[in-house]
Structure formats: C-alpha cells, structure tokens
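Colleague: Make a model of this:
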Amino acid sequence: MEHQRDRDVEGRARNARPRDELGRPLPRGAEGVPTMPDDLSVTPEEALEQAQRLLDEGRPFHAHEVLEAAWKAAPEPERELWRGLAQLAVGLTHARRGNADGARRLLERAAVRLAGYAGHPPYRIDVRGIVEFVDAGGIGTPRLRS
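Modeller: Model prediction:
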C-alpha cells in the first residue's frame, strides 16, 4: 500500500517522518531528534543566536531550519543574506553527511550571496569571516557574528 504524503491543515506538503541529527528521514515509528516547527517565527537576533548554538552543537541541519525561517520572513533587501546563511548551514550539513562535492558547491554559493553584504553587514554578521571560512575549505564551525 502506497503511503500518501503528509499534509498540513492548508494542504501543503509536510514530512512528519522522524529525522536523525543531520536531518535525514528515518523510517516511520523510529525515534528521531526534534526538529524545528514549520511555522517557526524568530527575530533576526534570535535566529542568529539559535543558529550559532546549533552549529556549535554540531547540528547544522537544525541551524538551517532556523535560518530558513528568518529568510522567509526577511524584508526584500535582506533576503539574499539570510538565504546565504541558510545555504551555509546546508553546506555544512552535506559535509557532515560525507557529500564533499555538494558541500563545496553550497558553501561557495553561500559565500557569493553573503559577499554582497560585506560592506555593511546587518546584525553584526561576520560576513568577511564567513567568506574566509568558506575560502579556507569550510572545516570546523563558522562564527556567524563578530
């Protein structure tokens, strides 16, 4: 029997399957780690604090979810900044999953998006430091703020 895709009350596709610490879906009924709610609402300051904590804990997939929520809520002039930060976290997720090529591509895309904000980075985001982190190979944990 084919399983129908999970949907929210408005009919949007949602995946209710549990996930591992790197965001990979697990079989239904397996015990996963908590993920961020689909309707997460955070201020830019909260997003940066939560994302940094999650990155420091080795949970870049979850940091991506927080940064993606900020991206979706950001005003137009900041959208590419938040999109770049979300891509940074996804790139780190791919690196942790062993996908070096995918990680490199996403980290490079993130650096290009972020570089446009280097002159006047909002929220004390360390754009230059993040770009240097990517240029150095993206090993370790980046600092999001200076």
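Colleague: CA atoms for contacts and neighbours, from now on please.
Modeller: Noted.
Colleague: residue nearest the centroid of the chain?
Modeller: Nearest to the mean C-alpha position of the chain, counting by CA atoms, centre = their mean, stands His64 at 1.5 Å.
Colleague: how close does it sit to His120?
Modeller: In this structure, His64 and His120 are separated by 23 Å, where distance is defined by CA to CA, to the nearest Å.
Colleague: In stretch 104-111, which residues are buried?
Modeller: With burial defined by 16 or more other CA atoms under 10 Å, the residues of stretch 104-111 counted as buried are Arg104, Leu106, Leu107, Glu108, Arg109, Ala110, Ala111.
Colleague: Am I right that the residue nearest to the centre of the chain is in a strand?
Modeller: No: assigned with DSSP: H, G, I helix; E, B strand; the rest coil, His64 falls outside any strand and is helix.
Colleague: quick one more, to check against the first:
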Amino acid sequence: MRETRDRDQEGRARNARPRDGLGRPLPYGTPGVERQPEGLVRTPRETVTEAQRLLGAGMPFHAHEVFEDAWKSGPEAERALWKGLAQLAVGLTHAARGNSTGGARLLLRGAAQIEGYVAAAPAGSAAARTAPTYEIDVPALIGWARELAARVAESGGAVDAAALAPTLRRP
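Modeller: As a prediction, this is how the structure comes out:
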C-alpha cells in the first residue's frame, strides 16, 4: 500500500498509476499506455488529427483528453464544439468499458452539444453558431452517436472502441 499520494510537479494530487487504452488504472509497475500531456495547446487541425489517431487506435479516453485541451484553451465560440466532441469520446469510452447506460447518455449529450454546429442550422436560430467546424463532419457524428447510443442501450455489453470509432472529418 502506498503511504503518500502521487503528486505532479506543482504538488497537486495526480494519480500516477499507469492506464490502459481505455483510461482504466493499472497496478503500479504495470506497463500502460502513455497519457496525453495535459494543457497542450494545439491548432484545431492538430487536435482533430491527434484525436482521430487515438480513436482509430481504440483509445477514446485519450482522445477525450485532446478534445478537453481544445475546449479549455479555445475561443468561447468553439467551446461547445470541443466539449461535445470530448463527450462523444467519453461516451465511446464508457460503452467500450461495458457501461452501456453511461455510454449512451454521454453519446447523446455530446450529439446535442455539437448539434448547433451543423452547417444547415437556420441563420439567426439558437442553434446557429459562427465558429468554424474545421471540416469536422458534424451531421455524420451526430448520426453515429445516436446510432451507437441506441445500440449500446439495447445490447448492454461492451463494444470494440477501435472498430466503432467515428470518422471526424468530412470525406
């Protein structure tokens, strides 16, 4: 048993246990997946590229961390987009861990969050946003999230995160 708490360089409590590809803590000394650096400011293109790489590798928890950095560091007009994408990644994480209820809820919450970024939103409507979407295929992501939410709610079992990873950019 560890007697002291793990701390980061600033002295804040930070769990230093290794993590698996879905972000679950592993025993100390076990090889794990390298974590994403926190607070990294990337361009939107870098954010989407890195998140897509992680999603395709079956690591949606880590993709969520990339989106969270964009959400916290980006302009106010884009925060709902990045927050919604982070929620989609966390929803996929929960679904892959077998938490079908939490996964379905987060997938639907994320879809609702990004809905305002659909290019077809009527001008002047509450759903219309002025932020760019960086070629993110928002309508396809909303459809993916709703379909996966229904699937995991019905099946109740864990899903394969890599096999069901969404494609973020328009073809």
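Colleague: quick one on the thing from earlier: who are the contact partners of the residue nearest to the centre of the first structure?
Modeller: The neighbourhood of His64 of the first structure, defined by CA atoms under 8 Å, 6 or more residues apart in numbering, consists of Ala51, Leu85, Ala86, Gln87, Leu88, Ala89, Val90.
Colleague: Where is the longest helix in the first structure?
Modeller: For the first structure, the helix with the greatest residue count under DSSP state H is helix 79-96.
Colleague: Off-centre distance for that helix?
Modeller: Computed by CA atoms, centre = their mean, to the nearest Å, the chain-centroid distance of helix 79-96 of the first structure equals 5 Å.
Colleague: what's the average distance of it to the second structure?
Modeller: Averaged over the aligned pairs, helix 79-96 of the first structure sits 0.6 Å from the second structure after superposition, using mean CA distance after the TM-score superposition for the first structure.
Colleague: if I look at Arg12 of the second structure, how far off is Asp6 of the second structure?
Modeller: From Arg12 of the second structure to Asp6 of the second structure the distance is 8 Å (CA to CA).
Colleague: I misspoke; the intended subject was Ala89 of the second structure.
Modeller: When CA to CA is the yardstick, Ala89 of the second structure and Asp6 of the second structure sit 26 Å from each other.
Colleague: Of those two, which one has the most company?
Modeller: Neighbour comparison, Ala89 of the second structure and Asp6: the larger count goes to Ala89, with 32 against 13 (by other CA atoms under 10 Å).
Colleague: contacts for the very next helix or strand once past the longest helix of the first structure?
Modeller: Scanning forward in sequence from helix 79-96 of the first structure by DSSP states H and E, the next helix or strand is helix 100-115. Contacts with helix 100-115 of the first structure, where a contact means CA under 8 Å, 6+ apart, come from 80-81, 83-88, 90-95, 127-128, 130-131, 134, 137-138.
Colleague: What of stretch 119-129 of the first structure?
Modeller: Residues lying outside stretch 119-129 of the first structure but in contact with it, judged by CA under 8 Å, 6+ apart, are Pro44, Glu45, Leu114, Ala115, Tyr117, Ala118, Pro142, Arg143, Leu144, Arg145, Ser146.
Colleague: if I look at Glu76 of the first structure, how far off is Glu57 of the first structure?
Modeller: Applying CA to CA, one obtains 30 Å for the distance of Glu76 of the first structure from Glu57 of the first structure.
Colleague: what do you get for Ala89 of the first structure?
Modeller: In this structure, Ala89 of the first structure and Glu57 of the first structure are 13 Å apart, going by CA to CA.
Colleague: whereabouts in the second structure does stretch 123-135 of the first structure align?
Modeller: The aligned range for stretch 123-135 of the first structure in the second structure is 134-146, by TM-score structural alignment.
Colleague: what's the burial count for Arg170 of the second structure?
Modeller: Using other CA under 10 Å, Arg170 of the second structure is surrounded by 12 other residues.
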